[in-house]
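Enquirer: Below are the sequence and a predicted model for it; my questions follow.
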Amino acid sequence: MKKIKTNVLRLLDQQHINYETREYEYDDNHLSGEHIVHQVDLEADEIYKTLVLHDHHEYLVCCIPVMEEIDLKKLAKASGHKSVEMLHQKDLLSLTGYMRGGCSPIGMKKKFPTYFQEDILLLDRVAISAGKRGLQVILKPQDLIQYVNGQCVDVIR
């Protein structure tokens, strides 16, 4: 079986950051976090999804547990904005270089301010998209946060 190397994995290799990967069956009809949780043998709170948002001037990235919902008011306050909203799905690829279901905070076309749900600090490991639908990368939260120069705040409902 050929090993998949995404841009995310190449960037982690360059920084000598240890990681492992897990593949799962990607299905456009089942984009729920539950779909991934049942396939990757990790706890739901160890799997984070990457959301891209904006305030009409600036873009920002937020990573939260896959089964949770973002609180836009909390994120706006934590990031120093009046309000923020989700980026429209049709703009995701051109802005980040990633498709929905394969968006990672690592390796976007530009570096954006990145926020993590603060509970990530309680974990020994966290899984995020490896930049491709159906592939997760698992690494230490501290390595991830440091790599993207992220901030940990409370942003879920």
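Expert: Received, thanks. Residues are numbered from 1 along each chain as shown.
Enquirer: okay, CA-based contacts and neighbour counts for the rest of this
Expert: Noted.
Enquirer: So what touches the helix or strand containing residue 8?
Expert: Here residue 8 is covered by helix 7-14, with elements defined by DSSP states H and E. Under the contact criterion Cα atoms under 8 Å, 6 or more residues apart in numbering, helix 7-14 has outside partners 18-19, 104, 106-107, 130-131, 137.
Enquirer: among these, which ones are buried?
Expert: For those, burial is judged from neighbour counts taken by 16 or more other Cα atoms under 10 Å, and it is met by 19, 104, 106-107, 130-131, 137.
Enquirer: Export these to CSV and append columns for distance to residue 44 and secondary structure.
Expert: Output for these, formatted as CSV (distance: Cα to Cα, whole Å; DSSP: H, G, I helix; E, B strand; the rest coil):
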residue, distance to residue 44, secondary structure
19, 18, coil
104, 17, coil
106, 21, coil
107, 24, coil
130, 17, strand
131, 19, strand
137, 14, strand
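Enquirer: Widest-spaced pair of those?
Expert: The widest separation within the buried ones among the contacts of helix 7-14, taken as Cα to Cα, falls between 19 and 107 and amounts to 15.3 Å.
Enquirer: Residue 126 contacts residue 49, doesn't it?
Expert: No - the pair formed by residue 126 and residue 49 falls short of the contact definition of Cα atoms under 8 Å, at 10.4 Å.
Enquirer: more crowded one of the two?
Expert: Neighbours per residue, other Cα atoms under 10 Å: of residue 126 and residue 49, the larger number sits with residue 126, 24 against 21.
Enquirer: Got another one to weigh against that:
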Amino acid sequence: MSKKKEKLNHKTNAVRIVEAEGIPYKMYTYEAPDGFLDGVSVANSLGQNVDMVFKTLVTVGNSGANYVCVIPVSNELDLKKAARHFSEKKMEMIPAKEITNVTGYMKGGCSPVGMKKQFPTAIDISAESVSSIIVSGGKVGLQMEMGLADLQRVTGADIVDLTSEKVKGEDSLR
């Protein structure tokens, strides 16, 4: 009973969509005792290189439209680069309290796959330098690894330069 029930618990919208598209993926789980871990801690708890683990950030432009940016967990989103890519004059992160209403996902478990609505999406160009990338599986404690081309296909994402320099000292992290 517990194995079957545990498997069903991993069937988030993101996982269902990836499976329906026939995309090969690996699933990882991790413990988040306080309900949230930062991305670098997630990479470390999975024993994965931080350059492979990406976070999903939801932004809003001056027009009021939402956009999704998928970047390495150790990098920061360059809002000017993102705005330029999405043809917005200015962009900002949506407030954390709006994440669930906008995406259908909780903070820390926001996947670029399977949001309530498919928003224009961009993946940072650094994803081209790794063999596969790991993104949220749609809930805290669940990550999915897949090829960049597959993630791009299922999200309709463009590949662009979205990040500013890494925060000092993070190059040495796993």
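Expert: It's in. Not measured: the values here are computed from a predicted model.
Enquirer: Any idea what the TM-score is?
Expert: The TM-score (TM-score structural alignment, normalised by the length of the first structure) is 0.95; 157 aligned residues with a Cα RMSD of 1.3 Å.
Enquirer: How about the counterpart of residue 140 of the first structure in the second structure, nearest residue that isn't a chain neighbour?
Expert: When the structures are aligned by TM-score structural alignment, the residue of the second structure matched to residue 140 of the first structure is residue 147. Counting by Cα to Cα, 6 or more residues apart in numbering, the nearest residue to residue 147 of the second structure once its immediate chain neighbours are dropped is residue 132, at 4.4 Å.
Enquirer: Same check on residue 130 of the second structure?
Expert: residue 52 (6.3 Å).
Enquirer: OK, contacts around the aligned residue in the first structure for the one you found?
Expert: Correspondence of residue 52 of the second structure to the first structure, assessed by TM-score structural alignment: residue 46. Taking Cα under 8 Å, 6+ apart as the definition of contact, the neighbours of residue 46 of the first structure are 65, 120, 123, 125-127.
Enquirer: Drop anything exposed from the residues you listed.
Expert: Of all those considered here, the ones buried according to neighbour count by 16+ other Cα under 10 Å are 65, 120, 125-127.
Enquirer: Quick check: the gap between whichever residue in the second structure pairs up with residue 80 of the first structure and residue 8 of the second structure.
Expert: Aligning on TM-score structural alignment places residue 80 of the first structure opposite residue 87 in the second structure. Relative to residue 8 of the second structure, residue 87 of the second structure is positioned 40 Å away (Cα to Cα, to the nearest Å).
Enquirer: The alignment partner in the second structure of residue 120 of the first structure in helix, strand or coil?
Expert: Matched across to the second structure, residue 120 of the first structure falls on residue 127, judged by TM-score structural alignment. The local conformation at residue 127 of the second structure, judged by DSSP: H, G, I helix; E, B strand; the rest coil, is helix.
Enquirer: gap between the residue in the second structure that residue 16 of the first structure lines up against and residue 16 of the second structure?
Expert: With the correspondence set by TM-score structural alignment, residue 16 of the first structure lines up against residue 22 in the second structure. Residue 22 of the second structure sits 10 Å away from residue 16 of the second structure when distances are taken as Cα to Cα.
Enquirer: Which of the two has more residues huddled nearby?
Expert: A direct count of neighbours by other Cα under 10 Å for residue 22 of the second structure and residue 16 places residue 16 higher, at 15 against 10.
Enquirer: And stretch 63-79 of the first structure, what's buried?
Expert: Buried residues in stretch 63-79 of the first structure, counted by 16+ other Cα under 10 Å: 63-66, 68, 70, 72-76, 79.
Enquirer: just to revisit the earlier point, using TSV, lay out the buried ones among the contacts of helix 7-14 of the first structure together with distance to residue 148 of the first structure.
Expert: Below are those laid out as TSV (distance: Cα to Cα, whole Å):
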residue	distance to residue 148 of the first structure
19	15
104	11
106	7
107	9
130	14
131	14
137	15
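Enquirer: Looking at the residues you listed, which is nearest residue 84 of the first structure?
Expert: Taking Cα to Cα as the measure, residue 84 of the first structure lies nearest residue 104 of those, at 19.4 Å.
Enquirer: quick one: the helices in the first structure?
Expert: Taking DSSP state H, the helices of the first structure run over residues 7-14, 33-40, 72-79, 89-96, 141-148.
Enquirer: so what's residue 93 of the first structure closest to, chain neighbours aside?
Expert: Distances taken as Cα to Cα, 6+ apart put residue 99 closest to residue 93 of the first structure, at 5.2 Å, once the chain neighbours are dropped.
Enquirer: give the contact list for the one you found.
Expert: Taking Cα under 8 Å, 6+ apart, we find residue 99 of the first structure in contact with 92-93, 132-133.
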